[in-house]
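Need a 3D model of the following:
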Amino acid sequence: MTDRSRAENRLGQRLVLPAVIVMLVVTAWPMFQALYLSLFRYRLTSPDDKEFVGLSNYGTVLTDPLFWQDTVNTVIIMVVTVGVELVIGFVFALVMHRIVFARGAIRTSILIPYGIITVVSAYAWQFAFSINNGWVNSWFDFLPWISSETNWFGSHWPAMFAIMVSEIWKTTPFMSLLLLAGLSQVSEDMIEAAEVDGATWWQRLWKVIIPNMRAAIMVAVLFRALDAFRIFDNIYVMTRGAADTESSSFLTYRQVIQQFQLGLGSALSVLLFISVLLLAALIVKLFKVDLAQARGEA
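This is a model prediction of the structure:
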């Protein structure tokens, strides 16, 4: 690491320290309270029966097939939505980066879905996939697996598909915005040099553009994966967890809010928090981004 890198790291740490302190003050108490409650058998409807059970709640959760089924649902939604958003978002980023005519209008129109409240967009897509008056069945009935009687929310995979479509439509603009920021950092001189050397458009894309966007791609995937892993709103609005479409966050909500199981719900929330941390570490490790090199220092 160069002296400049060390100086920038120290400056960055000093700049983010006030925000970190505020975040710790605001979030530390709820986090420790959840960890504390997870060690008790505690139901809100009978607060006098609070009983210390140690790690028993974690054992109950980890041996429950429903927890693992909901975890699988969560991982499937995360992998599919983030993968599709990465491809579509990159295409949108290329368009927004290269377009000359009406650039502002096009960028604004692409970003509109992200500005819509998640609950509102989820209700809109629930209406779209409705068997009675939705437009999906009528518009796509030429496909062999879709008819006017297709019940998207009547079975597991069609319901999961509808949830993922609503998530992709809502958050792809966010992905494209992050990728556009990374794309703007790619040197035009490098692209022109590759073109002069006879590289095709695909070769310039895979050999020049994408490698120089690795840091931006990692940030985009990291942010969206962590957000998708905590998906709740779309499932709550569109299925209420029916047809085996519960996610980990929805299971936590159901234990705490609907069944008043503060002990089990707290254990679930702690496990969800640990899962998010492990997921973040895994993504950073897989991308192996050298931030000093990304800044052009190595």
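
From here on, just use CA atoms for contacts and neighbour counts.
Noted.

ok, now how distant is Q185 from A102?
Per CA to CA, to the nearest Å, Q185 is found 22 Å from A102.

Looking at these two now, which is surrounded by more residues?
Q185 (14 against 9; other CA atoms under 10 Å).

so what's the more buried one up against?
By CA atoms under 8 Å, 6 or more residues apart in numbering, Q185 lies in contact with M213.

Double-check that it belongs to a strand.
No: going by DSSP: H, G, I helix; E, B strand; the rest coil, the assignment for Q185 is coil, not a strand.

From F101, how far off is it?
Counting by CA to CA - Q185 and F101 are separated by 21 Å.

V61 now?
Distance from V61 to F101, by CA to CA: 55 Å.

and the spatially closest residue to I110 that is not a sequence neighbour, how many residues sit next to it?
Spatial nearest neighbour of I110, excluding adjacent residues (CA to CA, 6 or more residues apart in numbering): P173 at 6.2 Å. When neighbours are counted by other CA under 10 Å, P173 registers 26.

Also this sequence, please, to line up against the first:
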Amino acid sequence: MSSTAPDGQVVADAAREDTPPNHPGRRRRRTGRAKAEARLGWMLAGPAFVIMLAVTVYPIVQAFFDSLFSYRLTDPDAREFVGLGNYGVVLSDVQFWISMLVTVFITVVTVLLELILGFALAMVMHRAIRQLRGALRTAILIPYGIITVVSAFAWFYAFDINSGYVNNWLSWIPGFNENLNWFAGTGTSLFVIIASEVWKTTPFISLLLLAGLAQVSGDYEEAAKVDGAKPWQVLRRVILPNMKAAIMVAVLFRALDAFRIFDNIFIMTGGANNTRALSLLAYNTSIGRLEIGMGSAISVLLFLCVIGIAIGTVKGFKVDLTRTGGQ
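Modelled structure (predicted):
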């Protein structure tokens, strides 16, 4: 085709073929392709997105609407509009701030421990020989496959003073009290709750970080070793920066999930000994005391906290997702 085309057209075709990848002309064509792919993605995921949005938005709007009323389920006729009065009562309640501190403490400690342990497990799976990778991943995933309620009951019965076996296992430690009641104090109760969370959800973190490790080119590590970098320097300068997006996703998912913790606390302590999280406080207010307006206000505040965590995590990591996606 080029032999019969005018000389100017042949030159233009050759110039386009030799255009560098970062040339404005190439960038325009790439942008057009990206737009086409994005349009196709919205067409494929659009219906499901609309349904999920409708299912999610309605409860949120209803909760906010109920939070504007003084409304007890036992006396629906006495429903009264109070505006933001419920929020003022909640924010001035000491129990709300205690629950907030407990929730933040559990979230920070669990996410930090899960990141450390999950990264260690991801490194083991990444470095393991090919024949053992499948078996390792299956074994590591077993805790994550257990239903949260079942896991919580298992940990409760393990540490219970009457039916538990942990005290017998730890009886050899000097100074350890065999009659220790783990759920009688705030510190020991939080220890069991956090341990159960870390045990169950660390496999999820390890899989996310393993996906990030797979994106780190081995050539970078070899080049750093040739330059004389020590293992910890390779980890800090090469591995971690190149899996920043995976770390952000892991922190985001687990922080949002940990901040809404409910099952473990409800089963192990029921919120006793200052172990009540925000989700349990909202449950006790709405279901326990049947104060729908006040419980809805707590739920809305919990939702706002979750939104703040999501925005703060994304802004804090400063990951360019478009660049990560290869566009």
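
Tell me how the two chains score on TM-score.
Once the chains are laid over each other, their TM-score by TM-score structural alignment, normalised by the length of structure 1 reads 0.95; 297 aligned residues with a CA RMSD of 1.7 Å.

Translate the residue nearest to I110 of structure 1 into the numbering of structure 2.
In structure 2, P173 of structure 1 lines up with P203, judged by TM-score structural alignment.

And P18 of structure 1, by the same measure?
That one, P18 of structure 1, aligns with P47 by TM-score structural alignment.

If you count neighbours, what's buried in the helix or strand where the match of P173 of structure 1 lies?
Using DSSP states H and E, P203 of structure 2 sits within helix 186-214. Using 16 or more other CA atoms under 10 Å as the test for burial, helix 186-214 of structure 2 gives 189-190, 192-194, 196-210, 212-213.

Counterpart of S138 of structure 1 over in structure 2?
Under TM-score structural alignment, S138 of structure 1 pairs with N168 in structure 2.

Wait, that match touches E178, no?
Yes: using CA atoms under 8 Å, N168 of structure 2 is in contact with E178, at 6.6 Å.

More neighbours: which of the two?
Shown here are N168 of structure 2 and E178; by other CA under 10 Å, E178 has more neighbours (15 against 11).

how near is that one to Y165 of structure 2?
Taking CA to CA, one finds E178 of structure 2 at 10 Å from Y165 of structure 2.

Could you do V111 of structure 2 as well?
27 Å.

Would you mind telling me which of the two has the busier surroundings?
A direct count of neighbours by other CA under 10 Å for V111 of structure 2 and Y165 places V111 higher, at 28 against 13.

R127 of structure 2 matches what in structure 1?
Checking TM-score structural alignment: R127 of structure 2 goes with R98.

and the helix or strand hosting I106 of structure 2 with helix 186-214, angle?
Using DSSP H and E, I106 of structure 2 maps to helix 94-127. With axes from the mean of the first three to the mean of the last three CA atoms, to 10 degrees applied, the angle from helix 94-127 of structure 2 to helix 186-214 works out at 40 degrees.

So which elements touch helix 94-127 of structure 2?
Using 3 or more CA pairs under 8 Å, 6 or more residues apart in numbering; DSSP states H and E as the contact test, the elements touching helix 94-127 of structure 2 are helix 130-145, helix 186-214, helix 244-259, helix 278-283.

Can I get those in TSV including distance to I116 of structure 2?
Output for these, formatted as TSV (distance: least, CA to CA, whole Å):
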stretch	distance to I116 of structure 2
helix 130-145	15
helix 186-214	9
helix 244-259	11
helix 278-283	26
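
contacting residues around S99 of structure 2?
Here S99 of structure 2 is in contact with N274, T275, R276, A277, L278, L281 (CA under 8 Å, 6+ apart).

What distance do you get for the last one to G41 of structure 2?
What that stands for is L281 of structure 2. L281 of structure 2 is 40 Å from G41 of structure 2, by CA to CA.

Of these two, which one has the most company?
L281 (21 against 11).

Identify the residue of structure 1 aligned to that one.
L281 of structure 2 maps onto L251 in structure 1, by TM-score structural alignment.

So that match versus A122 of structure 1, what's the distance?
Distance from L251 of structure 1 to A122 of structure 1, by CA to CA: 19 Å.

How about S109 of structure 1?
Taking CA to CA, one finds S109 of structure 1 at 19 Å from A122 of structure 1.

Which one's more surrounded, those two?
A122 (24 against 10).

tell me the SS of the more buried one?
At A122 of structure 1 the chain is in helix, as set by three-state DSSP.

Pretty sure it sits against F232.
No: checked against CA under 8 Å, the pair A122 of structure 1 and F232 is beyond contact range at 10.6 Å.

count of neighbours near M1 of structure 1?
8.

before we move on, what about the one 3 residues further on?
Other residues within reach of R4 of structure 1, judged by other CA under 10 Å, total 11.

Could you check how far the equivalent of V82 of structure 1 over in structure 2 is from V150 of structure 2?
Aligned by TM-score structural alignment, V82 of structure 1 pairs with V111 of structure 2. V111 of structure 2 sits 21 Å away from V150 of structure 2, taking CA to CA as the criterion.

Quick check: chain neighbours aside, which residue is closest to V79 of structure 1?
A225 (7.7 Å).

I'd assumed V84 was in contact with that neighbour.
No: with contact defined as CA under 8 Å, A225 of structure 1 and V84 do not form a contacting pair (11.8 Å).

Those two: which is more packed in?
Neighbour totals were compared for A225 of structure 1 and V84, and A225 leads with 23 against 15 (other CA under 10 Å).

looking at the alignment, what does that one pair up with in structure 2?
Alignment note: A225 of structure 1 maps to A255 in structure 2; criterion TM-score structural alignment.

Next up, the contacts around that match.
T107, V108, V111, I309.

Contacts only, for the closest residue to E85 of structure 1 other than its chain neighbours.
Leaving aside its sequence neighbours, E85 of structure 1 sits nearest to T172 (CA to CA, 6+ apart; 5.0 Å). If you count contacts by CA under 8 Å, 6+ apart, T172 of structure 1 has them with E85, L86, I88, G89, Y114.

Please apply the same query to R224 of structure 1.
V82, M175.

Next, count neighbours for M218 of structure 1.
Neighbourhood size, M218 of structure 1 [other CA under 10 Å]: 19.

How many residues are close by the nearest residue to it once chain neighbours are set aside?
Residue nearest to M218 of structure 1 in three dimensions, not counting chain neighbours: F287, with 6.4 Å by CA to CA, 6+ apart. Residues lying near F287 of structure 1 (other CA under 10 Å) number 14.
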